[in-house]
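Visitor: this is a predicted model, with the sequence first.
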Amino acid sequence: MNTTIASFLSVDTFAHTFADRWATTLATYGARRVEIVGFLVVQTLAFWVPAGIYIALPWIAPQFSERHKIQPAPKQPTAADIRHCAWIVIRNNAMSTALTAGLALLAGDPADEANKLLGLRIEAKLPTLAEFARDFVLCCAGREILFYYSHRLLHQPRFYRTIHKTHHKFLAPVALAAQYAHPVEHLLANILPIGLPPLLLHSHILTYWPFMAFILVETATVHSGYDFFDNAAKMHDLHHEKFNLNYGAFGLMDYVHGTNKLKRTKRVD
């Protein structure tokens, strides 16, 4: 009993400490600065760090890498390909950051009554656990739906040749290639599916950041080319190889539409 009480008190103390630090951070730096800096921190920690680890695995742990890599060595991108990919991803990240900053400036002070229903909630009051769980699940569902339909639209011949073909340059993808895309695709298939659900739900920013982090780690993982997370990467790796299946992120919409099975159709080049 004493251990249980001590554990509860420890969690309760941590929650109060975090709430106090969060309120102090908002009061010190302002909601919009916190929003933009937080976006950059999440983008770095949840995408660039895991992507860098995945790409470095052949040098860090060569035997482990060889054992789990899906595609054979001759199909892997060259060092020059990866450097080029990194520059495109930096450009797309700058685009995402500029859009986040622009929307933040347009939204104005979230403390003003007129702005309380616009965009994310950025306030000292923390979301409840129930609200966090609800919005997190709904955001994941919204992202799955938006990504599936935008991705499948981009596979239509007129859009594939001019827009989506850029992303499919990597037939054997690496983690950074998750955001290697034409600017139009980056907006439609990467930014909107992640950003729109929490905006529509008017979610707390402390719900949005973990959701965004989860999606970024997920997309880096499924593009990593490694199969050590219960075949998580194999589905999307197969999409890059065959082009006409596994359009969604989690497989739910592919199951609904029957696009989780390979169909014999002519590939668009």
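Guide: Cool, got the structure.

Visitor: please make it C-alpha for all contacts and neighbour counts, starting now.
Guide: OK.

Visitor: separation between the nearest residue to A51 once chain neighbours are set aside and H164?
Guide: In space, and not counting its chain neighbours, A51 is closest to A175: 4.9 Å by C-alpha to C-alpha, 6 or more residues apart in numbering. Between A175 and H164 the computed distance is 17 Å (C-alpha to C-alpha, to the nearest Å).

Visitor: checking my notes, L45 in a strand, right?
Guide: No. Using DSSP: H, G, I helix; E, B strand; the rest coil, the assignment for L45 is helix, not a strand.

Visitor: which parts of the stretch 151-269 of the chain are helices?
Guide: 157-162, 183-185, 192-201, 205-222, 232-242, 252-257 (DSSP state H, counting those that start in this stretch).

Visitor: show me which residues of the last one are buried.
Guide: In this case it means helix 252-257. 252-254 (16 or more other C-alpha atoms under 10 Å).

Visitor: what's the answer for the fourth one, then?
Guide: For helix 205-222, the neighbour count (16+ other C-alpha under 10 Å) marks 205-209, 211-222 as buried.

Visitor: please apply the same query to stretch 222-237.
Guide: Of the residues in stretch 222-237, those buried (16+ other C-alpha under 10 Å) are 222-228, 232-237.

Visitor: ditto for stretch 53-71
Guide: Those would be 54-55, 65, 69-71, for stretch 53-71 by 16+ other C-alpha under 10 Å.

Visitor: nearest to A46 among those residues?
Guide: Y54 (12.5 Å; C-alpha to C-alpha).

Visitor: one more to weigh against that first structure:
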Amino acid sequence: MQLEGCISSFWAGNSFKMRPKFDMLVRITIMTVKVYVQFFIFTLPMLASIFLIRASAPSDDDWQLRWEAFLSLANNNLTIVFGVIPSVVSITGYWIVGALFHLLDVTGWLCEYKVQPETNHPPPSLKLKKALRSVLFNQLVIGLLTGICSFEFLRLTNNMVLSSDDIRVLPTIGILLKRLAAFAFCREIANYYCHRLLHHRLFYKRFHKQHHEWTAPVALMTVCCHPFEHFFNNILPTLVGPGLFQSHPLINAAWFLLVTLRPVFTHSGYHLPFMPSPEFHDFHHMVINQNFGNVGVLDAIHGTDTKWRNSPSFERHFTFFNLMPARKILKLSKEGKLSTKLTI
């Protein structure tokens, strides 16, 4: 944010005709860089876990042998490996992290990090129970069926280019990161236009309004939505990258886990240290007609973030690396009492 402001102010005194377009290019470039830096930070726990698991193995090929043993146990059934496992990993991560955030909601711990203070302590029980029924149906029926059907579709159209030998070899960290970055790019484009279409008057009341009943979202309601919305807006954009790149099933599982956990954090209602800021999407729940994307690049291009950029939420939209809440960091910075902000 500071870099973007400095560049904008530098060009403010010039009368170049291309300056507005240049400012837009600068904003989008900086936003993209920040998004991928935050994306890398968000994947660090997973990468650290992979390194620790590999380091704890008794031999270099131990996990390779375990993966081959798992494939044999699954009888080399690719429908299970490609169609079921990613969904199981996604669902497991959703409920573990969602339950931890629900514990915060119930106990009031870390309430100083709330995006919308004094909300959902605890969430309304009847409303939450209704949301959880929707979540379970979407995950156990829509999610699993879509995962299986999408794999079968790719197989029937001969779009599965991975051989059985390719599947049996564990992917490297480098390939994992490249694929995840490409998947994120594809999902951002697909999700923006799918989400914005759901806000059209022909679709909003019928399909998308259910999700917006939560003007102050909580983690466990992240995929509380109409089944069609879950398929069209949550699952299909997520499948674009894996479908285009025909990646290893473990890369797909890692992608489904990340693309599940990040929305859980952005719907949690908590702006926590070291985690991506939820301010962008939380503002969307408050005002509905702003911030349709995941990270905001296409919103900047289409101008669907103008109200947000003039709001206090935009000023708090950063990832910070100390234990001071975002509101306090911003307040002390404006008062000149905080010389250095460890933020992105």
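Guide: Arrived safely, thanks for sending. Everything numeric here is computed off the predicted structure, so don't read it as measured data.

Visitor: what does the TM-score come to for these two?
Guide: In this superposition the chains share a TM-score of 0.82, using TM-score structural alignment, normalised by the length of the first structure; 250 aligned residues with a C-alpha RMSD of 2.9 Å.

Visitor: still on that earlier bit, the helices of the stretch 151-269 of the first structure: which one's closest to A23 of the first structure?
Guide: Comparing those by C-alpha to C-alpha, helix 205-222 comes nearest, at 12.2 Å.

Visitor: mean shift of that closest one relative to the second structure?
Guide: Compared with the second structure after fitting, helix 205-222 of the first structure has a mean deviation of 0.8 Å; criterion: mean C-alpha distance after the TM-score superposition for the first structure.

Visitor: which other residues reach that helix?
Guide: 35, 38-39, 42-43, 46-47, 50-51, 120-122, 126-127, 132, 135-136, 139-140, 175-178, 194, 198, 232-237 (C-alpha atoms under 8 Å, 6 or more residues apart in numbering).

Visitor: what of stretch 230-245 of the second structure?
Guide: Contacts of stretch 230-245 of the second structure (C-alpha under 8 Å, 6+ apart): 138, 142-143, 146, 154, 179, 182-184, 186-188, 190-191, 194-195, 223, 252, 256, 259.

Visitor: which of the residues you listed count as buried?
Guide: 138, 142-143, 146, 179, 183-184, 186-188, 190-191, 194-195, 223, 252, 256, 259.

Visitor: ok, now which ones touch P127 of the first structure?
Guide: Per C-alpha under 8 Å, 6+ apart, neighbours of P127 of the first structure: 204, 206-207.

Visitor: repeat the analysis, applying 10 Å as the threshold.
Guide: 121, 133, 135, 203-207 (C-alpha atoms under 10 Å, 6 or more residues apart in numbering).

Visitor: what does L252 of the first structure give?
Guide: Contacts of L252 of the first structure (C-alpha under 10 Å, 6+ apart): 141, 144-145, 148, 246, 258-260.

Visitor: now render the residues you listed as CSV, adding distance to T4 of the first structure.
Guide: As requested, the contacts of L252 of the first structure are exported to CSV (distance: C-alpha to C-alpha, whole Å):
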residue, distance to T4 of the first structure
A141, 35
E144, 39
I145, 42
Y148, 45
N246, 46
G258, 48
T259, 49
N260, 46
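
Visitor: please narrow those residues to those residing in strands.
Guide: Counting by DSSP state E, no part of the contacts of L252 of the first structure is found in strands.

Visitor: from these, which is closest to I60 of the first structure?
Guide: N246 (30.5 Å).

Visitor: which residue, other than its chain neighbours, is closest to the closest one?
Guide: N260 (5.2 Å).

Visitor: next one: K69 of the first structure
Guide: Residue nearest to K69 of the first structure in three dimensions, not counting chain neighbours: Y226, with 4.7 Å by C-alpha to C-alpha, 6+ apart.

Visitor: now that neighbour: how far from E144 of the first structure?
Guide: 22 Å.

Visitor: for A172 of the first structure, same thing?
Guide: For A172 of the first structure, the distance to E144 of the first structure - C-alpha to C-alpha - is 23 Å.

Visitor: the longest helix anywhere in the second structure vs helix 249-267, what angle?
Guide: Taking DSSP state H as the criterion, the second structure has its longest helix at helix 19-56. In terms of direction (axes from the mean of the first three to the mean of the last three C-alpha atoms, to 10 degrees), helix 19-56 of the second structure departs from helix 249-267 by 120 degrees.

Visitor: noted, bye for now.
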